[in-house]
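>>> sequence? don't have it. structure:
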């Protein structure tokens, strides 16, 4: 039996054997868009947490502050496996577009809320969209190599 040296293994490539891939404008545009989506989704969690005292002072609901802060995180976490399965069935583009629309709708409801129940509903809807964004960005990035 012949012994295989590390140089013969396919994972042991050098700079000379690795092909250089030229990425076009489309690749960098999609990559920048995904980065902005990830940033906006992550930023929303921290905005609610830091502005919660002012929000509860303006619209009331000091006793429900736990739900205001956590409904976004819970709803985004619970639906991530579902978005992964939807992406397997329909591809990644349309579920990501739907997630962005749901996130924007929840942002509008939460931003225009005049009571605590409406704010919790808006944050929950926004969390559903953010959960789709989180998982579809991670699933979709390997597909970006084909652009």
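Looks like it arrived, so ask away. Fair warning: this is a prediction, and the values are worked out from it, not measured in the lab.
>>> from here on, just use CA atoms for contacts and neighbour counts.
OK.
>>> what's the longest helix seen in the chain packed up against?
When secondary structure is assigned using DSSP state H, the longest helix within the chain turns out to be helix 25-59. Taking 3 or more C-alpha pairs under 8 Å, 6 or more residues apart in numbering; DSSP states H and E as the contact definition, the neighbouring helices and strands of helix 25-59 are helix 65-78, helix 116-140.
>>> list the helices and strands whichever helix or strand comes after the first one packs on?
Downstream of helix 65-78, the first helix or strand assigned by DSSP states H and E is helix 80-90. In this structure, helix 80-90 packs against helix 93-111, helix 116-140, with contacts taken as 3+ C-alpha pairs under 8 Å, 6+ apart.
>>> quick one: contacts for residue 107?
For residue 107, the contacting residues are 122, 123, 126, taking C-alpha atoms under 8 Å, 6 or more residues apart in numbering as the criterion.
>>> take this one as well and set it beside the first:
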């Protein structure tokens, strides 16, 4: 199997397991009265989940989901284990070139800034999404 495909499958399965657990927790946070209200309206299971339960549950799980996605973004550096180059490994290989020997501090600072900017924007988007979906309950 191709190394990139192996890395993608591993990261996707690992992240999907965490996201599934977070969504399960969100579904358990919905009060039983919501299910009973849907039954009293005559909604079937699919309608109940689509119209009542999932919108509430997914709103609850926004913060932990974004946390997991940020963690998965940072964990992409683990692909070095199977001999794939990521941003950090590429920086290390560039710094081994004699022309770049004295620039290691600048390279690592730049790399830290790139990771910070990506994580910062994901976090800000999460906060904005939470504010937009806030119902005041």
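Received, thanks. Quantities reported herein were computed from a predicted structural model and do not represent experimental measurements.
>>> tell me how the two chains score on TM-score.
Overlay of the two chains. TM-score (TM-score structural alignment, normalised by the length of structure 2): 0.36; 70 aligned residues with a C-alpha RMSD of 3.2 Å.
>>> returning to that earlier point: closest one of the contacts of residue 107 of structure 1 to residue 105 of structure 1?
Out of the contacts of residue 107 of structure 1, the one with the shortest distance to residue 105 of structure 1 is residue 126. That distance is 7.0 Å, counting by C-alpha to C-alpha.
>>> and the closest one, how many neighbours?
For residue 126 of structure 1, the count of nearby residues is 30 (other C-alpha atoms under 10 Å).
>>> okay if I get the contacts of residue 107 of structure 1 as TSV plus distance to residue 97 of structure 1?
Output for those, formatted as TSV (distance: C-alpha to C-alpha, whole Å):
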residue	distance to residue 97 of structure 1
122	19
123	19
126	14
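>>> which one of the residues you listed is nearest residue 102 of structure 1?
The shortest separation between residue 102 of structure 1 and any of the contacts of residue 107 of structure 1 is 6.4 Å, and it belongs to residue 126 (by C-alpha to C-alpha).
>>> on that earlier part again, for the helices and strands packed on helix 25-59 of structure 1, which one sits closest to residue 88 of structure 1?
When the helices and strands packed on helix 25-59 of structure 1 are compared (using C-alpha to C-alpha), the closest one is helix 116-140, at 9.6 Å.
>>> give the buried residues for the closest one.
Neighbour-count burial for helix 116-140 of structure 1, with 16 or more other C-alpha atoms under 10 Å as criterion, is recorded at 116, 119-137, 139-140.
>>> do the same with stretch 83-92 of structure 1
Under the neighbour-count rule (16+ other C-alpha under 10 Å), stretch 83-92 of structure 1 has 83, 84, 86, 87, 92 buried.
>>> go on, stretch 101-120 of structure 1?
Of the residues in stretch 101-120 of structure 1, those with enough neighbours to count as buried (16+ other C-alpha under 10 Å) are 102, 103, 104, 105, 106, 107, 109, 110, 113, 116, 119, 120.
>>> again with stretch 26-40 of structure 1
Neighbour-count burial for stretch 26-40 of structure 1, with 16+ other C-alpha under 10 Å as criterion, is recorded at 34, 37, 38.
>>> what about the closest residue to residue 106 of structure 1 other than its chain neighbours, distance to residue 77 of structure 1?
With C-alpha to C-alpha, 6 or more residues apart in numbering as the measure, residue 126 is the residue that lies nearest to residue 106 of structure 1, at 4.1 Å, once sequence neighbours are left out. Distance from residue 126 of structure 1 to residue 77 of structure 1, counting by C-alpha to C-alpha, to the nearest Å: 12 Å.
>>> equivalent analysis for residue 27 of structure 1, please.
Noted for residue 27 of structure 1: a distance of 28 Å to residue 77 of structure 1, by C-alpha to C-alpha.
>>> and residue 58 of structure 2, what does it touch?
Each residue near residue 58 of structure 2 by C-alpha under 8 Å, 6+ apart is listed here: 23, 26.
>>> does it lie in a helix or a strand, and which?
Residue 58 of structure 2 belongs to helix 54-60 when elements are defined using DSSP H and E.
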